[in-house]
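Undergrad: make a model of this:
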Amino acid sequence: MVQESIAGHQQDLAARLLAEAGMTLLARNWRCGRAGEIDIVARDGDVVVVCEVKTRRAGLFEHPMAAVTPTKADRLRRLAECWLDRHGGSPPGGVRIDLVGVVLPRRGAPLVEHARGVA
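TA: The predicted model follows:
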């Protein structure tokens, strides 16, 4: 339960960052059957953005930006296709896959980074 609460808080930080960047949030934790889940779906102008949110504690593991492996990128592409199929097809600007990385330091506020077009 505590882990879910932490993950939810990190997604709140990511959603706020994307909204402050001018994006419109369309969905959070959107599931497509057994294919998996998209953490955040947003619109950036005429582009649909599928956003993965990854959180790491500072110093213990690899940086969250290293989390999108080729396997993960393929899964995110399949999920993006599923989203488009269920929501009217591809928008004029296409689809972009972004990553929001959250690093939790031992002290102080989390560091939140947004990388566009990671896959």
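Undergrad: CA only for contacts and neighbour counts going forward, please
TA: Fine.
Undergrad: how about the closest residue to Gly94 other than its chain neighbours, what does it touch?
TA: Across the structure, with C-alpha to C-alpha, 6 or more residues apart in numbering as the measure, the residue nearest Gly94 apart from its sequence neighbours is Val47 (5.2 Å). Applying C-alpha atoms under 8 Å, 6 or more residues apart in numbering to Val47 gives the contacts Pro91, Pro92, Gly93, Gly94, Val95, Arg96.
Undergrad: where do the strands sit along this protein?
TA: 24-32, 36-44, 47-57, 95-104, 111-115 (DSSP state E).
Undergrad: another sequence for comparison is provided below:
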Amino acid sequence: MSQTPGKHPETRRKAPAAQADPGGGPSGAEGLARRALGRYGEDLAVRRLSETGIGILDRNWRCREGEIDIVASDGDAVVVCEVKTRRAGSFEHPMAAVRAGKAERLRRLAECWLERHGGPPPGGVRIDLVGVVVPARGAPRVEHVKGVA
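TA: Okay, the predicted model is just below:
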């Protein structure tokens, strides 16, 4: 029995096209792998910060200006924390990824967060960076640098 094209749309469906990452990154399997790596790095960063007594206030906070990976409290200071995760052997070390433009954007994001959460704290605001390097084998290396910007 032959089928006329279009009579049974369920047999004529195309695979959905890969959708672009809303953040402008790669789409498809590569984009999923990068997001999973980034999420893994953020989870490790939260664990490291918590182990040092830093309290986590917010994760992946977004506004029109962009996203803050982690907002935390260290004593009476608010900490805006950027997390950069790379596989070992990548072109650039994660700590080299925060340049002047990114630092300025983090300062603007910190201002937005503070406006929506009661203003500046008595201890001020600090911008930290957590770099995570994930080797092919063995434990990841997590490095926390305070006051990068």
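Undergrad: quick one: map the residue nearest to Gly94 of structure 1 onto structure 2.
TA: In the superposition onto structure 2, Val47 of structure 1 corresponds to Ala77 when matched by TM-score structural alignment.
Undergrad: please apply the same query to Arg107 of structure 1.
TA: Across the two structures, Arg107 of structure 1 finds its equivalent in Arg137 of structure 2, going by TM-score structural alignment.
Undergrad: what's around its match, how many residues?
TA: A total of 7 residues lie near Arg137 of structure 2 under the criterion other C-alpha atoms under 10 Å.
Undergrad: how about the one 10 residues further on?
TA: Counted with other C-alpha under 10 Å, the neighbours of Gly147 of structure 2 add up to 13.
Undergrad: ok, now Val125 of structure 2?
TA: The burial metric for Val125 of structure 2, expressed as a neighbour count using other C-alpha under 10 Å, is 21.
Undergrad: contact partners for the closest residue to Asp74 of structure 2 other than its chain neighbours?
TA: The spatially closest residue to Asp74 of structure 2, leaving aside those adjacent along the chain, is Ile54, at 5.0 Å (C-alpha to C-alpha, 6+ apart). Each residue near Ile54 of structure 2 by C-alpha under 8 Å, 6+ apart is listed here: Ala72, Ser73, Asp74, Gly75.
Undergrad: related to what we said a few turns ago, any idea how far Asp128 of structure 2 is from the match of Val47 of structure 1?
TA: According to C-alpha to C-alpha, to the nearest Å, Ala77 of structure 2 and Asp128 of structure 2 sit 12 Å apart.
Undergrad: ok so, going back, of the strands of structure 1, which is nearest Ala73 of structure 1?
TA: Ranking the strands of structure 1 by their distance to Ala73 of structure 1 (criterion: C-alpha to C-alpha) puts strand 95-104 first, at 8.3 Å.
Undergrad: how far does the closest one sit from the chain's center?
TA: Here strand 95-104 of structure 1 is found 5 Å from its chain centre; the criterion is C-alpha atoms, centre = their mean, to the nearest Å.
Undergrad: who are the neighbours in contact with the residue mapped onto Cys63 of structure 2 from structure 1?
TA: Matched by TM-score structural alignment, Cys63 of structure 2 corresponds to Cys32 in structure 1. Remark: with contacts taken as C-alpha under 8 Å, 6+ apart, Cys32 of structure 1 is in contact with Leu79, Cys82, Trp83.
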